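Visitor: Sharing a model prediction with you, sequence too.
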Amino acid sequence: MHVSHLALHNFRSYALADVPLGPGVTAFVGRNGQGKTNLVEAVDYLSRLSSHRVAGDTPLVRAGAEQAVVRAAVVKDGRTAVLEVEINVGKSNKGRINKSTLPRVRDIVGLVRTVVFSPEDLTLVKGDPADRRRFLDDLLVLRTPRLAGTISDLERVLKQRATLLKTAGHARRGSTSQESALSTLDVWDSQLAQVGAELLAQRLTLVEHLRPYVGAAYATVARGAGRDDAAIAYKASFELPHAATVDPAAPDRGELAQALLAELGRRRNDELDRGVCLVGPHRDDLLLSLGQSVPQSLPATGEGIGEGLGEGTGTRLPVKGYASHGESWSFALALRLASYDLLRSEGDDPILILDDVFAELDAERRTQLAALVAGAEQVLVTAAVAADVPEALAGTRYTVAGGEVTRAD
């Protein structure tokens, strides 16, 4: 799979852009602020309907415009389809395939699959749990596009439930208004248990599938590391059923829903006091560690990392707070490489996007990363200076300056 043509209208800094692309490596070279990242961001947006740089869509629309359009010709198995997303300020976005409007814009998700390496990847290691949850959910949607609906449903349930918690918490104890809110809250608890169990089951399975790829990727990019040095483990916001810890690749959704519902009941008073949802997939984390062997899942408390993990295990330390800068970068790269290898094992090569990442790496990691990705069907690279692009990624090059994208001969 590759993008053969990219066209933009009022996207970011571009009033208009028209860029031929092709298989192999394409590098966009230009000083910071010239718009090179905007080009690869547009390709990635078609994949996930979200940006790796900002949380919302509004910054993607050019200043003064009310609508942006991203259009790409995508080649798969020798056949070409034109995908288009219309980003509307203050209104619903629209998606089209070969000029036919889709019932829902999210139906375009997953038709193009991308894996992005960027300077922001360090937040996967050093950032908040929300960054790692987003990493998992983005990968889930690329593997199974229908899960975009599950994630949207969870966000809707959490929003409704948070409103009820605040209403019930502020109401006079025992009043009619509080009893009404609590009764309605029971309904939303059940919905949270069902949709939360589905997303939790998918995440547990994903982590189990991703684990061996992370170990192998870390051994490749970190000097002297072995396959067992890097590990990932899912940390839920409540104690998982025993069966889910024994076989996280095939968790029972019914058991997960029951356990989640029970924890919601146990924590209700705390939630009412604080007016926030304290239990569910939105409170979970992906734990990253370096050292010796680690169990497949960890207690909900996350306590005892490196201590009391089971007979025969050794000291294992969390990457966040303990790893050096180089080790942190190696782990971040390993997560992205593992994502690419997992997606590749299940279908077509994803499009690899290396967004200004080489400037953040030392010479050894630059060379290693370039060698690992050079054989991908399509690689899109951005760099401030041409010297930042390793020789292994020599290919088509464009100069980006003053809003113009010019092929460099």
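Guide: It's in. Predicted, not measured: the structure shown is a model, and the values here were computed from it. Numbering: from 1, shown residues only.
Visitor: alpha carbons only for contacts and neighbour counts from here, please
Guide: Noted.
Visitor: Can you tell me the SS state at residue 82?
Guide: What DSSP: H, G, I helix; E, B strand; the rest coil gives for residue 82 is strand.
Visitor: Enumerate every residue touching the nearest residue to it once chain neighbours are set aside.
Guide: Closest residue in space to residue 82, ignoring its immediate chain neighbours: residue 73 at 4.4 Å, by CA to CA, 6 or more residues apart in numbering. If a contact means CA atoms under 8 Å, 6 or more residues apart in numbering, then residue 73 has 3-6, 80-83 as its contacts.
Visitor: Can you verify residue 371 is assigned to a helix?
Guide: Yes: according to three-state DSSP, residue 371 belongs to a helix.
Visitor: from what I can see it touches residue 391, true?
Guide: No: using CA atoms under 8 Å, residue 371 is not in contact with residue 391; the gap is 9.5 Å.
Visitor: let's bring in a second model and compare:
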Amino acid sequence: MFLRGLTLRNFRNYRGQSLTFNKSVNILVGGNAQGKTNLLEAIYCLCTCKSHRTHRDEEMILSGEQGFYLKGKFESDGDHFDIELVNLLDGRKRARFNGKSVERLSDLIGIAKVVIFSPESLQIVKGAPAERRKFLDILISQLDRVYLHDLQSYQAVLRQRNELLKQIRDGMADSDLLTIWDEQLLDYGLKVVERRLAVVDRIASYAREIHSELSGGESLNLTYLVNGYDASNVKLKELLTSSLEEAREYDITRGSTSVGPHRDDLGIYLNGVDARRFCSQGQQRTISLSLRISEYRMIKDETGKNPLILLDDVASELDSTRASLLYEMLNEVDAQIFLTTTHLDELAISGEFDIFDVIEGTVKCRG
């Protein structure tokens, strides 16, 4: 799969731009704050319907404008398709697939698959549990549309339960009403946890091998944690049920649900220790790189399609040895790659590629 063309209007610092890309490697060159990362963000948005940098969609709208427009022209196994996104300042969003309106943005997720390597990827290791859940959710959603439906259903039930908890706390509802929401929360929650657990088990095998190569033999292990417990060693339904029951009074007091897959975590351990707490930032960067490469390989192996690869100034975050290993891996993959850099001489990319100069929100191919 590859992105043939991209149109941006009023997106970040892009007033209006239409581009055509190489099927292999596309190198975006320019100084800081010129728009290189913004271009990768636009591609990522078309694939996942969200930014990898911000939760505030209005930040992506060019200052003084009412909204942005993105259009990507994709090709996969000879089939051509277009994805369009419109995001307005008032919060309204619209999407089209091949010119036809899409009822839900989530219907587009997984059609054009993508993996991004960026400075923000470090948060998978050193950030809060929400960052690791997001990593898993985006990966699994690109592989399994049923999972995305179950996750959204869980989130909808969670919102309803939290609203009821507040009403019970304030004396406006009876606690017996929680039973029906608890049953639904457990049903969807169990499906979400089981799918996450299965994916963690598979991606862990990729990550162990890749990280050992990148680090010179260090041991990386991943564990899915439910309430702090290794989920592979517990009876999930019993644990989820008992956890919800035990937390009921506490949840009523605080007015929100304190246990469930929305609070779970991905345990990342290097040589047996918690990577978030005890590893150096250099080690954490290598782990995040290993996870992203694992994500790419897993998507390719399970779908038979190469996802787009986006790399945002990754070489500058790595030492020379790890950067060289990364480029060796990239030169071996049969995928479309977009990468940013401030200096071309930093790159060790072989094969066919196009170079694009990025200056103040304007992109020109060197041809």
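Guide: Received the coordinates, thanks. Computed from a prediction, not measured in an experiment: that's the story for all the values here.
Visitor: overall similarity of the pair, as a TM-score.
Guide: After superposition, the two chains reach a TM-score (TM-score structural alignment, normalised by the length of the second structure) of 0.93; 365 aligned residues with a CA RMSD of 2.0 Å.
Visitor: quick one on the thing from earlier: looking only at neighbour counts, state which of residue 371 and residue 391 of the first structure leads.
Guide: residue 371 (14 against 11; other CA atoms under 10 Å).
Visitor: which one in the second structure is aligned with the more buried one?
Guide: Alignment note (TM-score structural alignment): residue 371 of the first structure maps to residue 328 of the second structure.
Visitor: Residue 83 of the second structure: neighbour count?
Guide: Summarising burial for residue 83 of the second structure: neighbours were counted as other CA under 10 Å, giving 22.
Visitor: what's the nearest residue to the equivalent of it over in the first structure if we skip its chain neighbours?
Guide: Using TM-score structural alignment as the criterion, residue 83 of the second structure maps onto residue 83 of the first structure. Nearest non-adjacent residue to residue 83 of the first structure, counting by CA to CA, 6+ apart: residue 97, 4.8 Å away.
Visitor: Distance check, the match of residue 83 of the second structure against residue 107 of the first structure.
Guide: With the distance defined as CA to CA, to the nearest Å, residue 83 of the first structure ends up 11 Å from residue 107 of the first structure.
Visitor: Identify the contacts common to the two.
Guide: Counting by CA under 8 Å, 6+ apart, the residues touching both residue 83 of the first structure and residue 107 are residue 95.
Visitor: ok, the contacts of residue 73 of the first structure in the second structure: which stay?
Guide: Mapping the contacts of residue 73 of the first structure onto the second structure (both residues aligned by TM-score structural alignment, their matches' CA atoms under 8 Å) leaves 3-6, 80-83 still in contact.
Visitor: Buried among these? Make that a PyMOL selection.
Guide: Selection of buried members from those for PyMOL, criterion 16 or more other CA atoms under 10 Å:
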select buried, resi 3+4+5+6+80+82+83
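Visitor: of the kept ones among the contacts of residue 73 of the first structure, closest to residue 279 of the first structure?
Guide: Nearest to residue 279 of the first structure among those: residue 83, at 38.1 Å, using CA to CA.
Visitor: That closest one is in contact with residue 72, isn't it?
Guide: Yes: at 5.4 Å, residue 83 of the first structure and residue 72 qualify as touching, with contact defined as CA under 8 Å.
Visitor: For the residue nearest to the spatial centre of the first structure, list the residues it contacts.
Guide: Nearest to the mean C-alpha position of the first structure, by CA atoms, centre = their mean, lies residue 135 at 2.8 Å. By CA under 8 Å, 6+ apart, the contact set of residue 135 of the first structure is residue 124.
Visitor: Am I right that it falls within a strand?
Guide: No: assignment of residue 135 of the first structure by three-state DSSP gives helix, placing it outside any strand.
Visitor: Tell me the counterpart of it in the second structure.
Guide: Taking TM-score structural alignment, the alignment pairs residue 135 of the first structure with residue 135 from the second structure.
Visitor: again with residue 265 of the first structure
Guide: Here residue 265 of the first structure is matched to residue 245 in the second structure, going by TM-score structural alignment.
Visitor: superposed on the first structure, where does the helix or strand that match falls within end up, distance-wise?
Guide: According to DSSP states H and E, residue 245 of the second structure maps onto helix 236-246. On superposition with the first structure, the mean distance recorded for helix 236-246 of the second structure (mean CA distance after the TM-score superposition for the first structure) is 2.8 Å.
Visitor: Now do the following helix or strand past that helix: distance to the chain's middle.
Guide: Per DSSP H and E, the first helix or strand lying C-terminal to helix 236-246 of the second structure is helix 248-254. Relative to its chain's centre, helix 248-254 of the second structure lies at 32 Å (CA atoms, centre = their mean, to the nearest Å).
Visitor: and helix 248-254 of the second structure, what other elements does it pack with?
Guide: On a contact count with 3 or more CA pairs under 8 Å, 6 or more residues apart in numbering; DSSP states H and E, helix 248-254 of the second structure meets helix 145-169.
Visitor: contacting residues around the counterpart of residue 357 of the first structure in the second structure?
Guide: Applying TM-score structural alignment, one finds that residue 357 of the first structure aligns to residue 314 in the second structure. With contact set as CA under 8 Å, 6+ apart, residue 314 of the second structure has these partners: 117-119.
Visitor: Among these, which one sits closest to residue 38 of the second structure?
Guide: Taking CA to CA as the measure, residue 38 of the second structure lies nearest residue 118 of the contacts of residue 314 of the second structure, at 11.9 Å.
Visitor: Translate the closest one into the numbering of the first structure.
Guide: Under the alignment (TM-score structural alignment), residue 118 of the second structure maps onto residue 118 of the first structure.
Visitor: Please name the residues that touch its match.
Guide: 354-357.
Visitor: now with 6 Å?
Guide: Going by CA atoms under 6 Å, 6 or more residues apart in numbering, residue 118 of the first structure touches 355, 357.
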